[in-house]
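Asker: my questions concern the predicted model and sequence given below.
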Amino acid sequence: MEISFLGTGGGRFTTLFQKRYTGGIRVDGLDNYIHIDPGPGALLLSNKTGLTPVLLNAVVLSHAHPDHYTDVEALIEAMTKAGTRDRGVLLSSRSGVECVDGFGPVISRYHRNMAGDVKVLDDDVSVELKNNVLIKSFRVKHSDPSSCGVVIGTPDGDIGYTGDTTYFSDLPNKLRGVRVLIMNVTRPLNSDITYHLSTNEAIRLISKVEPELAIMTHFGYNMLESGVEEQASVVEGETGVNTIAARDFMKVKVEEEIRITKKQSKILDFKSNL
């Protein structure tokens, strides 16, 4: 399986000013094409990087915040070839398809009906794709109470994705056994914030999960200003686990070996007015 980062930014200010892109994550392999959390720019960046969105057979939405959902309807249209094919599965937090404590729905009924199948994510919801690839969801702790993370089970090992969450005692159990752990780490060391992981909490999580590779992504503005590579080095030093700070358009291959196959900076310069 190949993981492609179509953006490594998250949070309001990083998203508004596109200090890092926010197109989400593609996971491709074994005749499966999965897009996770297609935020602003997902459709554009998919096409620009050659990750053809019409190949998709699964779109995953972890929760109803704009940096995760804005392009989900466009990708449903791509997956179904503009609604002309009854194919693909939409896996969405409940807030994607109905109102949950003021969050959502963010996906129109028209687009929900367009998808070949719709599954509402919750604890222990599983969807089997092609060639023994399985997506299993679990509930996390975020301001949207229906927020979920996912584990993608593959013949080459499991890939875990936290989604947006604070650390909670059962989180390591949901992710234990994954080879690759992708964490949305919004805040730097000693800068905890409600509903999001900080570097301190990433250390706690990695120490308990013990993946082969840990990847930090979804960086908030303060996290980027603190230097994400330095933050990842601190995490690796504390945990002994190979830990990297993702970059826009980075690719990671999960096979017998785990290899970073492409590492590239963002393609547009950014000058902040803040």
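Answerer: Thanks, I have the structure now.

Asker: switch to C-alpha atoms for all contacts and neighbour counts from now on
Answerer: OK.

Asker: show me the helices in the protein, by range?
Answerer: 12-17, 42-48, 66-69, 72-79, 94-97, 109-114, 171-175, 199-209, 221-226, 228-239 (DSSP state H).

Asker: for residue 124, find the nearest of those.
Answerer: Among the helices of the chain, helix 171-175 comes nearest to residue 124, with 9.4 Å by C-alpha to C-alpha.

Asker: what's that closest one packed up against?
Answerer: Judged by 3 or more C-alpha pairs under 8 Å, 6 or more residues apart in numbering; DSSP states H and E, the packing partners of helix 171-175 are helix 199-209.

Asker: which strands and helices sit next to the helix it packs on?
Answerer: Using 3+ C-alpha pairs under 8 Å, 6+ apart: helix 199-209 touches helix 171-175, strand 180-187, helix 228-239.

Asker: give me whichever of the ones you listed is most buried.
Answerer: strand 180-187 (a mean of 26; mean count of other C-alpha atoms under 10 Å).

Asker: list the buried ones in stretch 234-254?
Answerer: 234-236, 239, 241-254 (16 or more other C-alpha atoms under 10 Å).

Asker: who are the contact partners of residue 184?
Answerer: 161-165, 196-197, 216-219 (C-alpha atoms under 8 Å, 6 or more residues apart in numbering).

Asker: alongside the first one, take a look at this:
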Amino acid sequence: MEGYIKFFGTGGARFVALKQLRATGGLWLNYRKTNLYIDPGPGAIVRIRSSREQFEPASLDGIIITHRHMDHTNDINILIESMAEGGFRKRGTLFCPEDALAGDPVVFKFARKYLDNIVFFREGGEYTLGDITFRTPVRHKHPVETYGLLFDLNKTIGLISDTRFFPDLVNHYRADHLIINVLRLKPIENHEIIEHLALDDARCIIEGVRPETAILTHFGMHIIREKPWLLAKKLSSQTGVKVIAGRDGMKWEF
């Protein structure tokens, strides 16, 4: 095993975040000697510091935010400051959509000065930081500028962030392993503004991609009530693919 993803949260959207029915701290990606943090939502710094296994934000090489919504960015500024050791050691790269820094920015100016570099995402973009190379294959259908991630490591790992389902997702996220943000039990209607994937959408993606492993995360209220591990087991039976329901604190190695 050359890397791992630590799940510092598997909850998604406002009510799960507000009630902390699941943690919403985001993901820590390690590959060889490089560490990246993805979507530091509410409680990220607390989850990191209270983890039984020690994780040190000052060892991070960069931070990714897939989009500006609070359940993905609430702790971004404190995590940048932690990565930079209180601002005494300027370091790290922030990868984000341009609108995360525009208008009412989620990344404050004081925190930006602690970074070595800021890289804006674009559709079809390719990026490298240390041992980690990744792509943003397509802009998602979400109320704000949003991208998923496709990591080219010892295995190809896709992370489908928040989006309305559209058929091209299958072609853009062909990967050995797939992490899917599945917020809803039932698909959204065309008129709905809450643009998130549902369980049936995940099934369509898994059947189309046929990854070795699919990990479900970013659960909304209804998914949590129906017990994500049972839903994952059902999806495994339906698709023939190993489907795992993410758990707070889970460490998945690859």
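Answerer: That came through fine. Fair warning: this is a prediction, and the values are worked out from it, not measured in the lab.

Asker: which parts of the stretch 1-150 of the second structure are strands?
Answerer: 3-9, 24-31, 34-38, 62-64, 93-96, 117-120, 125-129, 132-136, 149-152 (DSSP state E, counting those that start in this stretch).

Asker: chain center to the last one: distance?
Answerer: Relative to the chain's own centre, strand 149-152 of the second structure is displaced by 11 Å; criterion: C-alpha atoms, centre = their mean, to the nearest Å.

Asker: that strand vs the first structure, mean deviation?
Answerer: Once fitted to the first structure, strand 149-152 of the second structure is off its aligned match by 1.3 Å on average (mean C-alpha distance after the TM-score superposition for the first structure).

Asker: likewise the longest one?
Answerer: On superposition with the first structure, the mean distance recorded for strand 24-31 of the second structure (mean C-alpha distance after the TM-score superposition for the first structure) is 0.7 Å.

Asker: so where is that strand in the first structure?
Answerer: Aligned using TM-score structural alignment, strand 24-31 of the second structure spans residues 22-29 in the first structure.

Asker: ditto for the fifth one
Answerer: Residues 89-92 of the first structure are where strand 93-96 of the second structure aligns, with TM-score structural alignment as the criterion.

Asker: quick one: residue 200 of the first structure and residue 181 of the first structure, what's the gap?
Answerer: Applying C-alpha to C-alpha, to the nearest Å, the value for residue 200 of the first structure to residue 181 of the first structure is 16 Å.

Asker: with residue 250 of the first structure as the reference, measure out to residue 63 of the first structure.
Answerer: Counting by C-alpha to C-alpha, the gap from residue 63 of the first structure to residue 250 of the first structure is 24 Å.

Asker: cool, residue 220 of the first structure as well?
Answerer: Relative to residue 250 of the first structure, and taking C-alpha to C-alpha, residue 220 of the first structure is found at 18 Å.

Asker: on that earlier part again, can you tell me which of the buried residues of stretch 234-254 of the first structure end up in strands?
Answerer: 243-245, 251-254 (DSSP state E).

Asker: let me know the closest of these to residue 40 of the first structure.
Answerer: residue 251 (19.5 Å).

Asker: skipping its backbone neighbours, what lies nearest the residue mapped onto residue 64 of the first structure from the second structure in space?
Answerer: Counting by TM-score structural alignment, residue 64 of the first structure lines up with residue 68 in the second structure. What sits nearest to residue 68 of the second structure in space, not counting adjacent residues and going by C-alpha to C-alpha, 6 or more residues apart in numbering, is residue 100, at 5.2 Å.

Asker: ok, the one you found touching residue 107?
Answerer: Yes. If you go by C-alpha atoms under 8 Å, residue 100 of the second structure and residue 107 touch, sitting 6.8 Å apart.

Asker: now residue 23 of the second structure: how far from residue 16 of the second structure?
Answerer: 8 Å.

Asker: go on, residue 160 of the second structure?
Answerer: In terms of C-alpha to C-alpha, residue 160 of the second structure sits 19 Å off from residue 16 of the second structure.

Asker: what's the answer for residue 65 of the second structure, then?
Answerer: Counting by C-alpha to C-alpha - residue 65 of the second structure and residue 16 of the second structure are separated by 19 Å.

Asker: more neighbours: these two, which one.
Answerer: Between residue 65 of the second structure and residue 16, counted using other C-alpha atoms under 10 Å, residue 65 has the larger neighbour count: 24 against 21.

Asker: dump the residue contacts of that one.
Answerer: 38-40, 72-73, 94-97.

Asker: got the residues you listed as TSV, with neighbour count columns?
Answerer: Shown next, in TSV, are the contacts of residue 65 of the second structure (neighbours: other C-alpha atoms under 10 Å):
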residue	neighbour count
38	22
39	28
40	28
72	25
73	26
94	23
95	18
96	24
97	22
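
Asker: just put those in JSON lines and tack on distance to residue 48 of the second structure.
Answerer: What follows is the contacts of residue 65 of the second structure, written out as JSON lines (distance: C-alpha to C-alpha, whole Å):
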{"residue": "38", "distance to residue 48 of the second structure": "13"}
{"residue": "39", "distance to residue 48 of the second structure": "13"}
{"residue": "40", "distance to residue 48 of the second structure": "10"}
{"residue": "72", "distance to residue 48 of the second structure": "15"}
{"residue": "73", "distance to residue 48 of the second structure": "15"}
{"residue": "94", "distance to residue 48 of the second structure": "19"}
{"residue": "95", "distance to residue 48 of the second structure": "20"}
{"residue": "96", "distance to residue 48 of the second structure": "21"}
{"residue": "97", "distance to residue 48 of the second structure": "24"}
